[in-house]
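*Asks:* Sharing a sequence plus its predicted fold:
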Amino acid sequence: MSNLINNETINILYKEIAKVIDNSKRNIVAAVNSEMVILYWNIGKIIKTEILQSEKAEYGKSVISDLSKDLTKEYGKGYSQRNLFNMVKFFETFQDEQILQTLSAKLSWSHFVKLFYIDDDLKRDFYTTMCINEHWSVRTLTDRINSMLYERTAISKKPELTIRNDLKQLNDKNKMTTDLFFRDPYVLDFLQLQDTYSEKDIENAILADLEKFILEMGRDFAFLGRQVRITVGNKDYYIDLLFYHRKLRRLVLIELKLGEFLPEHKGQVELYLRWLQKNEMNEGEEPPIAIILCASKNDEEIELLEVDKSGIHVGQYLTQLPPKELFQEKLHKAIERARDSLASREIE
């Protein structure tokens, strides 16, 4: 009996101490990372202000080359010529030391290397904010940049002031707007669908690779069910996919359409939303929203139907990512059209 009590006591103590050790290790790693990031920023500052902006600027590259050799010899390969220039770029991009102190506790040097090569300030702020709030790894950040997440998010089509306000709200209050959540198009290339497929095939593929689908939608997305039955009167209907978004604090239904978006889809999904609001919405939650994922859509038709006023977002899905240049051009044109449309409405 004594041995049993002794073993149980040791086991409890072991778990408590292991927890303290693990927490301490995480804190040490975070502190070391933060110090390294600030160190690199300070090195970039010295090189920028004392070498590249001095009267010796024409000798800058050769000076940095010699400096790199000396630093590498003494402190290791982290001080290569390329990395020293990265530190300069880092300082040039994030010049506010107070903001840097905050970010350095949340992002690694590898994250910063991806971020400071984004030339557009607004786009960089978007990726920085989303990276911190959704705890993206460096690989995830790279994938999101390569898939042009910013350009695909509804917020990119809004005025700059709206974008900055929404990002600030997410940073300061941990509150996300639907514009930061909705995308168009949705990139579902990871589903590996064949040339011929049905709506059921898409649904099955999403559920088979739910982790990647949720990563495309956002990490606060939680799966609730498929083919969720609702009954209106004596008639049954089925919601393709039902999720919950924690930051939005609302149910999100997804309706999958194999072909193009049709006006009648709006009425169908409005019915589902009203049923969910009446029967499934909990106290403190926002009204449910819907995403209709379709193979193609007519933007003018969607605008005339005013589907957004019903809490419905219509997004095209891509089962294959097109060539980057073509994709980039298409998205930039869509952003310009959306902003022009907003501007014309304000004039009216």
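*Replies:* Nice, I can see it.
*Asks:* all contacts plus neighbour counts: C-alpha atoms, from now on.
*Replies:* Noted.
*Asks:* got the contact list for the most centrally placed residue in the chain?
*Replies:* Nearest to the geometric centre of the chain sits residue 130, at 4.6 Å (CA atoms, centre = their mean). By CA atoms under 8 Å, 6 or more residues apart in numbering, the contact set of residue 130 is residue 136.
*Asks:* That one sits in which helix or strand?
*Replies:* helix 121-133 (DSSP states H and E).
*Asks:* Which helix or strand contains residue 112?
*Replies:* Using DSSP H and E, residue 112 falls in helix 109-115.
*Asks:* Give me the buried positions along that helix.
*Replies:* Neighbour counts over helix 109-115 (16 or more other CA atoms under 10 Å) mark 109, 111-115 as buried.
*Asks:* What is the nearest of the residues you listed to residue 336?
*Replies:* Here the nearest of these to residue 336, counting by CA to CA, is residue 115; it sits at 23.8 Å.
*Asks:* And the closest one, how far from residue 178?
*Replies:* Distance of residue 115 to residue 178, computed by CA to CA, to the nearest Å: 24 Å.
*Asks:* now swap in residue 10 and tell me
*Replies:* In terms of CA to CA, residue 10 sits 50 Å off from residue 178.
*Asks:* Looking at the two, which one has more neighbours?
*Replies:* More crowded of residue 10 and residue 178, by other CA atoms under 10 Å: residue 178, with 16 against 12.
*Asks:* Mind giving me the packing neighbours of the helix or strand harbouring residue 21?
*Replies:* Here residue 21 sits within helix 2-47, counting by DSSP H and E. Helix 2-47 is packed against helix 81-93, helix 97-104, helix 109-115, with contacts defined by 3 or more CA pairs under 8 Å, 6 or more residues apart in numbering; DSSP states H and E.
*Asks:* what about versus this one:
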Amino acid sequence: MASEINREEFLGISFSHHMEILHKTKDFHEILFYIHQTVLHKWDKYDLRNRLKEGLYQKQGVAANNFLQTMPVNDARKAVGMFKDEYLLDYINVEEMEVDKSEDIDEKVIEQAIVRNIKKFIMTFGRDFAYIGNQYHLEIFLTYRL
């Protein structure tokens, strides 16, 4: 276990960060995950607390690969980390969407939900802003002078 701990990351966060992580995690790999993410994203104690409440570790995708079986552990973790997207789309209530529950929600459904939220957000600013539409085609002509 000690060989898996990145000493620089471990020492790179405050005692308060360590206390937050230790009080709200159960698994050794979860602890290492939150230490790494705290250093990587420069989270303050409150950002870390929010990520712990959100259950970021549990929400991360499990990729179907054989990295752990074919590569050294540290290299495998780096490889898996390269393929993960850290998008938190908690504001999209998948349960409320009118889609067939037997199928996974596809990209188009997620896009529509995001656009609906953006439109509502922009419209709250009043008449000084405009929502033109999603995937709106813009043609931009640039001229260069030498």
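*Replies:* Good, I have the coordinates. Model, not experiment: these values are computed from the prediction.
*Asks:* picking that back up, check the helices and strands packed on helix 2-47 of structure 1 for me and report the most buried one.
*Replies:* helix 81-93 (a mean of 19; mean count of other CA atoms under 10 Å).
*Asks:* Other residues contacting that helix?
*Replies:* The contact list for helix 81-93 of structure 1, computed with CA under 8 Å, 6+ apart, reads 40-45, 47-48, 64-65, 68, 112-113, 116.
*Asks:* any chance of those in JSON lines, with distance to residue 255 of structure 1 too?
*Replies:* Shown next, in JSON lines, are the contacts of helix 81-93 of structure 1 (distance: CA to CA, whole Å):
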{"residue": "40", "distance to residue 255 of structure 1": "48"}
{"residue": "41", "distance to residue 255 of structure 1": "47"}
{"residue": "42", "distance to residue 255 of structure 1": "51"}
{"residue": "43", "distance to residue 255 of structure 1": "52"}
{"residue": "44", "distance to residue 255 of structure 1": "50"}
{"residue": "45", "distance to residue 255 of structure 1": "52"}
{"residue": "47", "distance to residue 255 of structure 1": "55"}
{"residue": "48", "distance to residue 255 of structure 1": "53"}
{"residue": "64", "distance to residue 255 of structure 1": "57"}
{"residue": "65", "distance to residue 255 of structure 1": "57"}
{"residue": "68", "distance to residue 255 of structure 1": "56"}
{"residue": "112", "distance to residue 255 of structure 1": "37"}
{"residue": "113", "distance to residue 255 of structure 1": "38"}
{"residue": "116", "distance to residue 255 of structure 1": "38"}
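*Asks:* hmm, which of the residues you listed are the buried ones?
*Replies:* Among those, those classed as buried by 16+ other CA under 10 Å are 40-45, 47-48, 64, 68, 112-113, 116.
*Asks:* Among these, which one lies nearest to residue 171 of structure 1?
*Replies:* residue 112 (17.7 Å).
*Asks:* That closest one maps to what in structure 2?
*Replies:* Matched to structure 2 by TM-score structural alignment, residue 112 of structure 1 sits across from residue 18.
*Asks:* Now that match: closest residue in space, sequence neighbours ignored.
*Replies:* Nearest residue to residue 18 of structure 2 in three dimensions, chain neighbours excluded: residue 35, at 7.9 Å (CA to CA, 6 or more residues apart in numbering).
*Asks:* Translate the one you found into the numbering of structure 1.
*Replies:* Per TM-score structural alignment, residue 35 of structure 2 is aligned with residue 128.
*Asks:* Now tabulate the buried ones among the contacts of helix 81-93 of structure 1 in TSV and tack on distance to residue 243 of structure 1.
*Replies:* Below are those laid out as TSV (distance: CA to CA, whole Å):
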residue	distance to residue 243 of structure 1
40	42
41	42
42	45
43	47
44	45
45	47
47	50
48	49
64	53
68	52
112	32
113	34
116	34
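*Asks:* How many neighbouring residues does the alignment partner in structure 1 of residue 82 of structure 2 have?
*Replies:* Superposed on structure 1 with TM-score structural alignment, residue 82 of structure 2 falls opposite residue 177. For residue 177 of structure 1, the neighbour count with other CA under 10 Å is 14.
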